[in-house]
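*Asks:* Sequence first, predicted coordinates after that:
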Amino acid sequence: MRLLISASLLAAVLGAGAASAQDIAAGERSWNKCRACHQLGETAKNGVGPQLNGLFGRVSGTVEGYSYSTANKNAAITWDDAVFAEYIKDPKAKIPGTKMVFAGIKNEKEIGDLTAFLKQFGKDGKKQ
């Protein structure tokens, strides 16, 4: 009986983990909302928005060669999962005065998937 309960508990825990796993393919589809202004990958360049290679761990307003708003340069936030999630929901609320014109992504699962997709790209644009 104890073994049956332990097996059931393990299955429940593993199932919960799988259900909350991020979907990189879904994140790539979500990335299509960003592509009009941002680039990723080994050939990424700044466009309407800065290239996003190596975003996580980077300080806001620091991509070389990109002309940031004063608000973004002065925000001095370090991009991590929580900060990105808050920002991407409503960029103008997180950094008032940003020149990023985007309505935001409100769905938590979509944000998680997009985060997982972006995290694949190192500073050099190579998938890690």
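*Replies:* That came through, no problem. Numbering: from 1, shown residues only.
*Asks:* switch to C-alpha atoms for all contacts and neighbour counts from now on
*Replies:* Noted.
*Asks:* Please, which helix or strand holds the residue nearest the centre of the chain?
*Replies:* Against the mean C-alpha coordinate of the chain, by CA atoms, centre = their mean, the closest residue is residue 115 at 3.0 Å. Here residue 115 is covered by helix 108-118, with elements defined by DSSP states H and E.
*Asks:* List the contacts of that helix.
*Replies:* 22-28, 30-31, 52-53, 55, 81, 84-85, 88, 105 (CA atoms under 8 Å, 6 or more residues apart in numbering).
*Asks:* swap in stretch 41-54?
*Replies:* The contact list for stretch 41-54 (CA under 8 Å, 6+ apart) reads 36-40, 63, 65-66, 100, 118-119, 121-127.
*Asks:* picking up where we left off before, could you check how far the helix holding residue 115 is from the centre of its chain?
*Replies:* Taking CA atoms, centre = their mean, to the nearest Å, one finds the center of helix 108-118 at 6 Å from the center of the full chain.
*Asks:* structure B:
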Amino acid sequence: MKATLSAAAFLLTLSVASVSAEGDPVEGERAFGKCASCHNIDNPRTRLGPHLMGVVGRRAGSVADYPNYSQAMKDAGASGLVWDEAALREFLSSPKKKVPGTSMRFFGLWSATEIDNIIAYLKTKPAP
């Protein structure tokens, strides 16, 4: 019984740690290369997708000079979706699952560590 409780406590600790894990922004910058063909992070101009400067804490679908948001992304923002760390984790792992109908042509990242690293990197880039 004691071993079962210890194992359960260990698994709970791992679960909580993965949700609040701090990523490595240096590794996140490298991993951002997968995003850079569509998203700008160093200046506020848009590419195929909206720029991601200041994305952490920003309402979904809200970059004013980006006219190509899908209706699904506009609706998600209008419904209150804000790109906090939890929402970004879900979106980066499966964009179409988090925002069904999004026009983003990316299937998602498989590695929780890579997602945490990208989020850590995004947090270093303030809004313009």
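*Replies:* Received, thanks. Just so we're clear, the structure is a prediction, and the values are computed from it rather than from any experiment.
*Asks:* I'd like the TM-score for the two structures, please.
*Replies:* TM-score of the superposed chains, computed with TM-score structural alignment, normalised by the length of structure 1, equals 0.78; 105 aligned residues with a CA RMSD of 1.4 Å.
*Asks:* which other residues reach the longest helix along structure 2?
*Replies:* Ranked by residue count and defined by DSSP state H, the top helix of structure 2 is helix 2-19. For helix 2-19 of structure 2, contacts defined as CA under 8 Å, 6+ apart pick out 86, 112.
*Asks:* So which bits of that helix are buried?
*Replies:* Buried positions in helix 2-19 of structure 2, judged by neighbour count with 16 or more other CA atoms under 10 Å: none.
*Asks:* Tell me the first helix or strand C-terminal of that helix.
*Replies:* helix 25-31.
*Asks:* now the counterpart of residue 78 of structure 1 in structure 2, nearest residue through space, not along the chain?
*Replies:* Under the alignment (TM-score structural alignment), residue 78 of structure 1 pairs with residue 82 of structure 2. The spatial neighbour of residue 82 of structure 2 that comes closest, neighbours along the chain excluded (CA to CA, 6 or more residues apart in numbering), is residue 59 at 4.2 Å.
*Asks:* Return the residues in contact with the one you found.
*Replies:* 77, 80-83.
*Asks:* hmm, try it at 10 Å
*Replies:* 74, 76-84 (CA atoms under 10 Å, 6 or more residues apart in numbering).
*Asks:* Which of those residues are retained in structure 1?
*Replies:* Here is what carries over to structure 1 from the contacts of residue 59 of structure 2, by both residues aligned by TM-score structural alignment, their matches' CA atoms under 10 Å: 74, 76-77, 81-84.
*Asks:* from these, which ones fall inside helices?
*Replies:* Cross-referencing those against helices under DSSP H gives 74, 76-77.
*Asks:* Neighbour count and distance to residue 44 of structure 2 added to those, as JSON lines?
*Replies:* Listed next are those as JSON lines, based on neighbours: other CA atoms under 10 Å; distance: CA to CA, whole Å:
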{"residue": "74", "neighbour count": "17", "distance to residue 44 of structure 2": "19"}
{"residue": "76", "neighbour count": "19", "distance to residue 44 of structure 2": "22"}
{"residue": "77", "neighbour count": "17", "distance to residue 44 of structure 2": "19"}
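*Asks:* hang on, the earlier thing: the residue nearest to residue 82 of structure 2 corresponds to which position in structure 1?
*Replies:* Using TM-score structural alignment, residue 59 of structure 2 pairs with residue 59 in structure 1.
*Asks:* Comparing the helix holding residue 115 of structure 1 with structure 2, how large is the average distance?
*Replies:* On superposition with structure 2, the mean distance recorded for helix 108-118 of structure 1 (mean CA distance after the TM-score superposition for structure 1) is 0.6 Å.
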